[in-house]
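Trainee: What shape does this take:
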Amino acid sequence: MRGRINTERSVLLYTARIIGCSGRNSPQLQTSRWQNWTCHVGIDGADADTLALVIEIVGLDDRFAIHHFPVNIGFYRNFERIVAAVDPGAAWVALADQDDFWHPNKLERLVAEFAADDVAAVSGQARLVNDSGVELGLTRRCDPGPFGLLLDNKVTGSFAVFRGDVVRRSLPFPEPTDAAYHDHWLGMVAAGVGRLVIVNDALQDYVQHGANVLGEERGSRLGWRAQTLRERSGSHGMLLYLSAHRWGWRVTMARVLIEAEPRGLEPRLTVQCPGSPLSWPCCAVRSRHCSSTCAARPGVCALPRRMRLARASRHPS
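Mentor: Take a look at the predicted model:
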């Protein structure tokens, strides 16, 4: 049992300059069974209207710490500076969006999983709703393992609770690309120190609207993703953009995890190079670690064939 799980806790709430920001989570937190928490509210950029709304919602409740930052730096770096404000003694940290609605038992249900010492992060499922609260469906989160998580983010920050040491070890966040997400990084750090647990109960409403950073319904459609890629890649070409941003972000995370011994992390990705203690994403960014007994051929990592060809074309020598 983790003795401090029920003694100190911290909840993060991110707010942006979004029309219709309602702060629905704040009243839910205040009436939750869990009362020993601190909620850090991060307003990304000078916004008097949002600040006034937050003050109106939280009232005189001193468990809310409001951070009104004068400069807008985007969701990724804003989460980083809010994570940095968390009490180092916090046993767990939950992330929240300003308009999603937590069900009354969410924290109680998720935090209970930390009774097992090896659990580093816990995620629930969510009910997808529109702005009017009409149900659109349910999420189907799963645990793909550390390697699968590197390739495809399955940890939605607002669904999850992270062990306190995970957020402490996540700092500083890696240099982002356009495809960088704070919850993807936190999920990978969690995979480096423990186990991800998925609770298959819908524990919140996940609101889908035009201002979502990603969203569930749009993000699952190939057409929408292709359109977004075309808009972002411009004249550089979609494949070059994917290489620099989507794959580049994953290589950056892998490299930081490999080199992050001071953070107390381990390379836990599951596909191993024969003859090497490192998994193949490690070899993809630091190929000198591959053993001469590697299965592909002496001195070459057993990467998938397409990746070996891509690496060879970039390094013809």
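
Trainee: use CA for all of it now, contacts and neighbours both
Mentor: Fine.

Trainee: gap between residue 23 and residue 98?
Mentor: Computed as C-alpha to C-alpha, to the nearest Å, the residue 23 to residue 98 distance reads 5 Å.

Trainee: Residue 261 too?
Mentor: In terms of C-alpha to C-alpha, residue 261 sits 35 Å off from residue 98.

Trainee: In the helix or strand in which residue 110 is found, which residues are buried?
Mentor: Taking DSSP states H and E as the criterion, residue 110 maps to helix 106-111. For helix 106-111, a neighbour-count test (16 or more other C-alpha atoms under 10 Å) marks 106, 107, 110, 111 as buried.

Trainee: Please provide the structure for the following sequence as well, for comparison with the first:
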Amino acid sequence: MAFDSTSHGVIALAAYKPDWDLFRTQLRSIQDQSHSQFVCLISADGGATEIRDFVERELGRDKRFKVLGFDGRLGFYGNFERVLQHVPADATWIALSDQDDAWYPSKLEVLLPHLNDVGLVAGQARVVRLPDHAIVSESTLRRNVDLAALIAQNQVTGSLCVFRRDLLDLALPFPRLNTITQVHDHWLAVCAKATTGALIVDDVVQDYVQHGGNVLGEVGGRRSIARSLKNVAMLSRKFQGGSGPRSMLRTANDLSFGWRRVMADTLRSRLRNPGIALDKGLAPFESGHGWVTTSTALVSALRRGDVALPCFMEFVAGVPAEVFKRKAVAAD
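Mentor: You can find the predicted model right below:
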């Protein structure tokens, strides 16, 4: 199968209470792609009628755009899973889209040919900040790393990637962990890296609109210790029901080891014949991981610059709860 100007795919867009001006810009940027062989499935996570009416007013004559409406709200993670579950079997590729960015006209044309060599490809973005659209960075500077480093810290932004449709055979259903670090693009990137390969190219293919309030572990992010503790306390109240010491330790573990363990264990269970490279990538994070293996992988990635210091410190903060969990399992 050749991924070229004739290959037909699906753009999966997750929508929830969009800013209508930004949403219009994004829809137009998709409509104006130089590669025109696609259907854009818009999954409305609530408010489907309003979103459908807006799309019809803006793009009514373009039958490539279809709004899927659902009664129950799932949040962004579940909404992306839901729209991917509706991708038809005859699609050859899938591109993910947020509701508030702006694609450059050649985005698909630039990225699709790489799928002849790998299962997932991601580009870079120019980062702009609302409300004035000031340029924060000319590039997201994502980089190619090995599987262990990618599990430790995501390098693939969903809105920047395109992947082969058959990746869904492995990735669906999405694994679950009730934490903010449970994200669709990280999981898809790890699935691709572990099997058909993932590639990050230097091409800047869109504007990425930043709203602020980035989560822990964002590539290149910097936080003071006080701010990080405040953020962990906030997440503890949301996901653990309180911000006491034990709740915060559990939250710190979920943000680091917990989500990576879920991904590693899920991959281990779904792949029948993992090779040596896959074993090496999964070993530092799966259940029962050895501390020497884990610390070696994380320190090595930190020294190479494949894992940022804030992300590394999240793992340090997650160690106490990880130790307690291991002792509890051993006691059983």
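
Trainee: now what about the TM-score between them?
Mentor: The TM-score (TM-score structural alignment, normalised by the length of the first structure) is 0.81; 294 aligned residues with a C-alpha RMSD of 3.1 Å.

Trainee: The helix holding residue 110 of the first structure against the second structure, how far on average?
Mentor: Its aligned residues in the second structure lie a mean 0.8 Å from helix 106-111 of the first structure after superposition (mean C-alpha distance after the TM-score superposition for the first structure).

Trainee: for the helix or strand following that helix, the distance to its chain's centre please.
Mentor: Of the helices and strands lying after helix 106-111 of the first structure in sequence (DSSP H and E), the nearest is strand 119-129. The chain centre lies 12 Å from the centre of strand 119-129 of the first structure; the measure is C-alpha atoms, centre = their mean, to the nearest Å.

Trainee: Next, work out how far apart the residue lying closest to residue 155 of the second structure once chain neighbours are set aside and residue 87 of the second structure are.
Mentor: Nearest in space to residue 155 of the second structure, with sequence neighbours left out and distances taken as C-alpha to C-alpha, 6 or more residues apart in numbering, is residue 142 at 5.5 Å. Here residue 142 of the second structure is placed at a distance of 27 Å from residue 87 of the second structure (C-alpha to C-alpha).

Trainee: Just give the number of residues close to residue 328 of the second structure.
Mentor: Residue 328 of the second structure: 10 surrounding residues under other C-alpha atoms under 10 Å.

Trainee: do residue 242 of the first structure as well
Mentor: 17.

Trainee: Same check on residue 116 of the first structure?
Mentor: Residue 116 of the first structure: 11 neighbours (other C-alpha under 10 Å).

Trainee: what does residue 315 of the second structure give?
Mentor: When counting by other C-alpha under 10 Å, one arrives at 21 neighbours for residue 315 of the second structure.

Trainee: ok, which stretches of the first structure are helices?
Mentor: Ranges of helices within the first structure are 25-30, 48-58, 75-83, 106-111, 145-151, 164-169, 182-193, 222-233, 238-241, 248-258, 280-285, 305-314, based on DSSP state H.

Trainee: Quick one: those as a markdown table, columns for distance to residue 122 of the first structure too.
Mentor: Putting the helices of the first structure into a markdown table (distance: least, C-alpha to C-alpha, whole Å) gives the following:
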| stretch | distance to residue 122 of the first structure |
| --- | --- |
| helix 25-30 | 18 |
| helix 48-58 | 27 |
| helix 75-83 | 17 |
| helix 106-111 | 6 |
| helix 145-151 | 14 |
| helix 164-169 | 12 |
| helix 182-193 | 10 |
| helix 222-233 | 27 |
| helix 238-241 | 32 |
| helix 248-258 | 20 |
| helix 280-285 | 24 |
| helix 305-314 | 32 |
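
Trainee: deepest of those helices, which one?
Mentor: Per residue and on average, the most neighbours among the helices of the first structure fall to helix 182-193, with a mean of 24 (mean count of other C-alpha atoms under 10 Å).

Trainee: quick one on the thing from earlier: more neighbours, residue 261 and residue 98 of the first structure?
Mentor: Applying other C-alpha under 10 Å to residue 261 of the first structure and residue 98 shows that residue 98 carries more neighbours, namely 20 against 11.

Trainee: Correct me if wrong: the more buried one contacts residue 17.
Mentor: No: using C-alpha atoms under 8 Å as the test, residue 98 of the first structure is too far from residue 17 to be in contact (10.5 Å).

Trainee: hey, what's in contact with both of these two?
Mentor: The overlap between the contact sets of residue 98 of the first structure and residue 17 (C-alpha atoms under 8 Å, 6 or more residues apart in numbering) is empty.

Trainee: Which position in the second structure pairs with residue 253 of the first structure?
Mentor: Counting by TM-score structural alignment, residue 253 of the first structure lines up with residue 263 in the second structure.

Trainee: same thing with residue 199 of the first structure?
Mentor: Aligned partner of residue 199 of the first structure by TM-score structural alignment: residue 201.

Trainee: now residue 215 of the first structure: how far from residue 97 of the first structure?
Mentor: Look at residue 215 of the first structure and residue 97 of the first structure: by C-alpha to C-alpha, they are 12 Å apart.

Trainee: related to what we said a few turns ago, so what's the match of residue 253 of the first structure up against?
Mentor: Per C-alpha under 8 Å, 6+ apart, neighbours of residue 263 of the second structure: 175, 187.
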